[in-house]
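Peer 1: Generate coordinates for the sequence data below:
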Amino acid sequence: MNPVNILVVEDEFIVAMDIQNRLRKFGYTVLGLADSGEEAIKKAADNSLDLVLMDIHLKGNMDGVEAAQIIHNIFNIPVIYLTANADESTLNRAKGTEPFGYILKPFKEKELKFTIEITLSKHRMEKKLKQNEQWLTTVLKSIGDAVITSDQSGTVTFMNPIAEVLTGWNYSDAFGKEAAEVFNIAHETTRIIIESPVKQVLQSGITVGLPEQTILIAKNGTEIPIDDSVAPIKDDKGNITGAVLVFQDITERNQILEALARRQQEFKALVENAPDIISRFNPQLHYVYVNPAIEKVTGISAETFIGKTNAELNLPEEFCRICDRKLQQVFQTKEETEFECSLAIAQQTRHYHTRLVPELASDGEVYFILSIARNITALKLAEAQLIHDAFHDVLTGLPNRALFMERLERALMLTKRRTDYIFAVLFLDLDRFQVINDSLGHTIGDQLLTALARRLENCLRAGDTVARLGGDEFTILLDDLKNINDVTSVAERIHEALTSAFQLSGYEVFTTVSIGIALSRGSYNRAEELLRDADIAMYRAKALGKARHEIFDSTMYTQVTQLLELEMDLRRAVERQEFQVYYQPIVLLETYKIIGFEALVRWQHPQYGLVSPDNFIPLAEETGLIIPIGYWVLCEACRQMRAWQVQFPIDPPLTISVNLSTKQFSQPGLIEQINQIIQETGLEGGSLKLEITESVLMENIQLATFMLLQLQQMNIQLHLDDFGIGYSSLSYLHRFPSNALKIDRSFIAKIGANGENLEIVQAIVALAQNLNIDVIAEGVETLEQLAQLRLMKCKYAQGYFFSQPLDSKSVETLIVSGIEPRY
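Peer 2: Here you go, the predicted model:
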């Protein structure tokens, strides 16, 4: 069996690969993939294709319908549309390309294979029939009549070349001989010689036809079946002057008749084995023919249909009404029509697309109607599923954003008509859902979302709507509220429902949600405004500690607006270079000697003045602006430190510490950027210390270790910043090539007179000493804190006790004057 070669035309590569894998699983050969109409046409021209699976929406300027039309017209390759688009206009366009099938995504493998096999079978049959027609046409065009004429005595006077070929006589040899000798005929079955028809015509003067089964016995003995007639040749007075014998070799005609008989059998087999219901009706709407497919659907034998109407067969009333009305329409208009109807039999409803074709008599009247009904139940179910999927979340089965917004719009319009109508929108977001996804995997995460959807449904009243917007975000529409307590009661039920664990594939998972609430009371004109305010309130709930709910008020919107304005200002600040680097000294506690500085960025806002990092660094992290800001700070700090080293040469030289954020550290090309800065500024690698928090390193331990080793090769030191408040995973301290631990200021702040956190700080100092790395205390502000650190033998410190962050000019003064020891 020859392999079936298929071309897959699909603009989405992942979907194309999936289809290719399925086709290969079925045993088909995929000769290629194309994502545009132009590429599909090129591949159709280059390859020996049996079938094209065509998506409608493609890349490029040509869609699938245009490409299918060209492939069908030029290459006569069957096309099956395989697409998610099933709107009426697209179907009408696609129908004009005479496709062999139309499959809606998502589809089942069985549906795909079935459609392909039917298409290939149908195309082979059509191709065979077309070949037969071409062959028959060639045969008919090649048939020519042989002509022999005689005089009054019956001797040959003329032969045309075809007559020469058939009789085996050359004209020169046959001339003057008796026509009966040249035209020797007999009965094919009885073998009896037939009297020369020329003689009969010359005697009777009338045209004589050759008997059936007449054969011509050629000069060489070849027997040729022939047919036609002999007519007298008369002069203008009506006297017989001879005869003309016109005959033809009907060997090919007999072959044609046999071929036509075979073709009729093939057509009959095709019709009787077709899955479509094929039938014919007379003007009285009686069935005159049905194929066996109708028996499988109705359970009524094909013979029973003949001579009866739909009503007489007790078919469903609605089906009879629609079908009979359409038949009458075609009989009246004499025009073909198509329609869809349903046939419910034996508690099963099937949907059919029916085409009615009028068969016209010679007088132009319709004497029969051919009906071809195709089962489109699968298509209808797919359309219904497509509509459902368009308005529902695939994972949870909940309404999606589109359906939720439609219902929200409806509720909002109702408030315009009913002054007593109140509703509320709840915006829910899972707390720490990303942690669950990262630690347990996306499969468990999906299971959690599905299970959460069921619990949320159980918390609502009849008529309320819960929807999944996407990710871990859900919304609820509480309809027709009596008072505010109805809203808070639902929110509290949700919190209560989440107190028990979710059992997910052997894992016991706890989660909470932050809920924002927006009430319909107010001047809302658009559904998006309610959703926006509920979202804002949800973020307020998260900011206040999560696992709680907050009701929106106008101050929240003001704060969000201010934050947006700050973001726009921050973006302009990057372009306008409104940032400054301040420097805080790092001091050797034993001598109060300044050994280096930490670079701290400040924003000189043109309107608000100097903006604290606490007010813009988190926003810069969130928006990604921290990357260009961080690069500028690193470059400026290295440049400035190198200038101070030249201006204030000491041994060892001053160092500069620069913070790296999570986004900076994970940025591709960071090592190359740092190396470029060192090369351009002339700063030695040993004078640069990069401060990185534990959480940055723990996000991707392997990548972090590799990058830190590269930095170590450049002689750049690593300081673990804010040590003690993150993972504090001792097992990884040995893996990371760190040079120092920086104790977070939150620990230092409480080791004064009351001695809180004293043991923690002491443990960190001891840990650093045991690991033979330095330790730096941040945020030293009091003499008591300094005394405790000195007793612990903490080597370095920084903080307001020694100096607040300074601009570059003030730093130069501080370097010259030094820091006065205080005890």
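
Peer 1: For the rest of this, base every contact and every neighbour count on C-alpha atoms.
Peer 2: Fine.

Peer 1: In contact with the nearest residue to residue 738 once chain neighbours are set aside, which residues?
Peer 2: Of all residues not flanking residue 738 in the chain, residue 718 sits nearest, at 4.9 Å (C-alpha to C-alpha, 6 or more residues apart in numbering). Applying C-alpha atoms under 8 Å, 6 or more residues apart in numbering, we find residue 718 in contact with 689-692, 708, 737-740.

Peer 1: which of the residues you listed sit farthest apart?
Peer 2: 708 and 740 (13.5 Å; C-alpha to C-alpha).

Peer 1: Let me know the helix or strand that residue 126 is in.
Peer 2: Secondary structure assigned from DSSP states H and E places residue 126 in helix 109-142.

Peer 1: Next SSE downstream of that helix?
Peer 2: Sequence order places strand 146-151 as the next helix or strand after helix 109-142, per DSSP H and E.

Peer 1: Contacts for that following strand, please.
Peer 2: In contact with strand 146-151 (C-alpha under 8 Å, 6+ apart) are residues 156-163, 166, 179, 198, 241-248.

Peer 1: roughly how far out does that strand sit from the chain middle?
Peer 2: 76 Å (C-alpha atoms, centre = their mean, to the nearest Å).

Peer 1: Which helix or which strand is home to residue 353?
Peer 2: strand 348-360.

Peer 1: Can you give me the buried ones in that strand?
Peer 2: 350-359 (16 or more other C-alpha atoms under 10 Å).

Peer 1: Repeat that for stretch 692-702.
Peer 2: Neighbour count says stretch 692-702 has 692-698 buried, by 16+ other C-alpha under 10 Å.

Peer 1: and stretch 128-135, which residues are buried?
Peer 2: Going by 16+ other C-alpha under 10 Å, stretch 128-135 has these buried residues: residue 132.

Peer 1: how big is the angle separating the helix or strand encompassing residue 371 from strand 348-360?
Peer 2: Counting by DSSP H and E, the element that carries residue 371 is strand 366-375. Orientation of strand 366-375 against strand 348-360 (axes from the mean of the first three to the mean of the last three C-alpha atoms, to 10 degrees) gives an angle of 150 degrees.

Peer 1: what's the distance between strand 366-375 and the middle of its chain?
Peer 2: 38 Å.

Peer 1: And it, what does it pack against?
Peer 2: Applying 3 or more C-alpha pairs under 8 Å, 6 or more residues apart in numbering; DSSP states H and E, one finds that strand 366-375 contacts strand 277-281, helix 317-333, strand 348-360.

Peer 1: one more to put side by side:
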Amino acid sequence: MLAENLTDLICHHQPDGRYEWLSPSVEAILGYAPEALVGEDPYELFHPDDCERIRTESHEQILNGQEANTLIQYRIRHSEGHYVWLESLTETLRDASGEIVRLQVTSRDVTERQAIEEELQRQAHHDPLTGLANRTLLTLRLDALVASGETDFAVLYLDLDRFKAVNDTLGHSVGDELLVQLASRLRREARQCDTVARIGGDEFALLLTEIESEDDAVAAAARVSHAVHAPFDLGGTLREVTLSVGIVLGREDQQASGDVLREADLAAYDAKKNGRAGWRLFTPALREASDRRRRLEADLERAAERNELRVAYQPIVRLSDGALSGMEALVRWQHPELGLLYPDVFISIAEEIGRIGEVDRWVMQEGLRQFERWEAEMGREIDLTLSVNCSARDLHEPRFAERVRGIVGAEPRRAERLTLEITESLLVDDPQRAAAVLHELRRDGLRFSMDDFGTGYSSLSVIHALPVDTVKVDRAFVQRMHEDASALAMVNNVVGFAHTLGKDIVAEGIETPEHLVALREMGCEYGQGYLFGKPLAPDVMSTLVRADVPSWAPLWESVRA
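Peer 2: From the prediction side, this is the model:
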């Protein structure tokens, strides 16, 4: 009577497993009348993938005298054809001699619980936005490959180029839609044995297995790059995107998934650094460069505090008569072990770790102090300008204007001699913010120069709306003037363009007398370059500042002749 009222399923089995008796609850759980299963082999009902596990982990252990005190979960077929998850505990019934005469199995339906657990497992291993595998699942699968010693795999690290611009211009919901569509395209390019994962905001990975060579991985990189080439329809707005892809191949010396993903990330970073929309294969040289970069990052954190930064000064010359009109302050880093480092080695690092503002302000402060030291030594004022580079990140700092005013102080002379050089890219990123900051500082007496003009996207209206005093022509155009007619035309156009707006011109990269003659004929006001001098240490520049006649004065005699 008790068995008839139990919701759990109780079954008696012969030692070989066949049913002898089943409680009435079998009909509610599995849809069978109890008598219909008597004499049947339950292995015919078990899910094929569970049969061997049931046999070895439960049935055979019990027959061999090992009591199965642990629960086992498995699937068994319902009368309607679908499978039900059961959780079962098996006990033995023995005769007087101790022989097993019957097995009693008590089971309960855990299908709903199993579904919840599977969903939780799915959520733990899949990205909620795209439905792709997440970093956790990718890591598990990659770790298994590495641990097995297999090397016939590759990881493609896929970094979406300029995704921030999509979020900033179209909104985060549109950015999410782009990621969902991108995930769909990546799925279509993956084979059944591959894993596509989203491992970060705009970063994806493709784990390729069963590959035969490097060519297979490169071909896969080409496929996914081509797959994203077609424009994405984002709510009626068509948007083209590209991927920077890093490739790492399986090797015997790899220890863990983290090592593989770091190498793939380094390769993707190198692809992005070298122009985006391409792929790079990981090499040990990339790791060495990364190690050196990390070291520089750590050392740069305290470079200013340790008094390791230096300033070199490059003369800016008035082209009408050759007089020294000012100088550009250029930062150097006297590294205690690596020696003197130039900006191309560490400025990008300073920008990435958020130290560029500190470096720029240090150069500004040191340059102004050097002017004041020269004036104190000479006993008179120096009527020269000091140009200092200003990064886009500087103007995006909330307190940038306040900090510059703190450096300039209440001395009008400091503000009047200081020129901040800005780039065109700054105006593209956030022209309204840039204009507001520049106008605020202009009221304090500072001047501004548009650096590397001609390499970006500035329009006449944008330049005209800003308090820019000077436009600097990029050295690349100046140096090609006599070999490339288009470069000569560009310089001529920029000079005319600037004069139309009432701006002065500084030509960079003047290296030959021919450059000087051509620029003077165009009406270019100022210039700098190796023809007049490389960036000079303060003591060398001091000699030039004190000189009545600069060392390049004979050039004007030959020009007049």
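
Peer 1: TM-score, when you put one on top of the other?
Peer 2: For this chain pair, the superposition-based TM-score is 0.78 by TM-score structural alignment, normalised by the length of the second structure; 479 aligned residues with a C-alpha RMSD of 3.2 Å.

Peer 1: quick one on the thing from earlier: the helix or strand following the strand holding residue 371 of the first structure: average distance to aligned residues in the second structure?
Peer 2: Using DSSP H and E, the next helix or strand after strand 366-375 of the first structure towards the C-terminus is helix 377-390. Compared with the second structure after fitting, helix 377-390 of the first structure deviates on average by 4.4 Å (mean C-alpha distance after the TM-score superposition for the first structure).

Peer 1: ok, and what's touching helix 377-390 of the first structure?
Peer 2: With contact meaning C-alpha under 8 Å, 6+ apart, helix 377-390 of the first structure is reached by 86, 103-104, 350-352, 402.

Peer 1: Out of the residues you listed, flag the one nearest to residue 732 of the first structure.
Peer 2: Lowest distance from residue 732 of the first structure to the contacts of helix 377-390 of the first structure (C-alpha to C-alpha) belongs to residue 402, with 47.3 Å.

Peer 1: And the one helix or strand that closest one maps to, what's buried?
Peer 2: According to DSSP H and E, residue 402 of the first structure maps onto helix 401-417. In terms of neighbour count (16+ other C-alpha under 10 Å), helix 401-417 of the first structure has its buried residues at 401, 403-405, 407-408, 411-412, 414-415.

Peer 1: what's the answer for stretch 336-346 of the second structure, then?
Peer 2: Within stretch 336-346 of the second structure, the residues scored as buried using 16+ other C-alpha under 10 Å are residue 346.

Peer 1: Next, the distance between the ends of that stretch.
Peer 2: 14 Å (C-alpha to C-alpha, to the nearest Å).

Peer 1: contacting residues around that stretch?
Peer 2: By C-alpha under 8 Å, 6+ apart, the residues outside stretch 336-346 of the second structure that reach it are 296, 308, 331-335.

Peer 1: What subset of those residues is buried?
Peer 2: Buried among the contacts of stretch 336-346 of the second structure by 16+ other C-alpha under 10 Å: 296, 331-334.

Peer 1: Can you list which of those residues are found in helices?
Peer 2: If you go by DSSP state H, those have residue 296 in helices.

Peer 1: Could you point out which of the buried ones among the contacts of stretch 336-346 of the second structure is nearest to residue 502 of the second structure?
Peer 2: residue 331 (30.2 Å).

Peer 1: nearest residue to the closest one other than its sequence neighbours?
Peer 2: residue 311 (4.7 Å).

Peer 1: The one you found touches residue 368, doesn't it?
Peer 2: No: with contact defined as C-alpha atoms under 8 Å, residue 311 of the second structure does not count as touching residue 368 (11.1 Å).

Peer 1: How many residues are close by the residue mapped onto residue 260 of the second structure from the first structure?
Peer 2: Using TM-score structural alignment, the partner of residue 260 of the second structure in the first structure is residue 530. Residues lying near residue 530 of the first structure (other C-alpha atoms under 10 Å) number 24.

Peer 1: Likewise for the one 5 residues further on?
Peer 2: As a burial measure, residue 535 of the first structure scores 24 neighbours (other C-alpha under 10 Å).

Peer 1: How much space separates residue 728 of the first structure from residue 372 of the first structure?
Peer 2: Between residue 728 of the first structure and residue 372 of the first structure the distance is 76 Å, computed by C-alpha to C-alpha.

Peer 1: Same question for residue 475 of the first structure.
Peer 2: 49 Å.

Peer 1: For the two, indicate the residue with more neighbours.
Peer 2: Between residue 475 of the first structure and residue 372, residue 475 has the larger neighbour count (other C-alpha under 10 Å), namely 26 against 17.

Peer 1: what's the matching residue for the more buried one over in the second structure?
Peer 2: Using TM-score structural alignment, residue 475 of the first structure sits opposite residue 205 in the second structure.

Peer 1: host element of its match?
Peer 2: Counting by DSSP H and E, the element that carries residue 205 of the second structure is strand 203-209.

Peer 1: What of residue 31 of the first structure?
Peer 2: Per DSSP H and E: residue 31 of the first structure is located in strand 29-34.

Peer 1: repeat for residue 383 of the second structure
Peer 2: Under the criterion DSSP H and E, no helix or strand holds residue 383 of the second structure.

Peer 1: List the contacts of it.
Peer 2: residue 325.

Peer 1: Repeat that for the one 5 residues further on.
Peer 2: In this structure, residue 388 of the second structure makes contact with 328-330, 360, 363-364, 418-421, judged by C-alpha under 8 Å, 6+ apart.

Peer 1: redo that, cut-off 10 Å
Peer 2: Residue 388 of the second structure makes contacts with 327-331, 360-361, 363-365, 367, 418-422, 448-449, as judged by C-alpha atoms under 10 Å, 6 or more residues apart in numbering.

Peer 1: From these, keep the buried residues only.
Peer 2: Counted by 16+ other C-alpha under 10 Å, the contacts of residue 388 of the second structure give 327-331, 360-361, 363-365, 367, 418-422, 448-449 as buried.

Peer 1: Let me know whether residue 130 of the second structure touches residue 201 as I believe.
Peer 2: No: Residue 130 of the second structure is beyond contact range of residue 201, at 11.1 Å (criterion: C-alpha atoms under 10 Å).

Peer 1: list the residues that contact both of these two?
Peer 2: Common neighbours of residue 130 of the second structure and residue 201 (C-alpha under 10 Å, 6+ apart) are 176, 179.

Peer 1: between these two, who's got more neighbours?
Peer 2: Taking neighbours as other C-alpha under 10 Å, residue 130 of the second structure and residue 201 compare with residue 130 leading, 18 against 11.

Peer 1: quick one, what contacts the aligned residue in the first structure for that one?
Peer 2: By TM-score structural alignment, residue 130 of the second structure lines up with residue 396 in the first structure. Listed by C-alpha under 10 Å, 6+ apart, the contact set of residue 396 of the first structure reads 446-454, 467-468.
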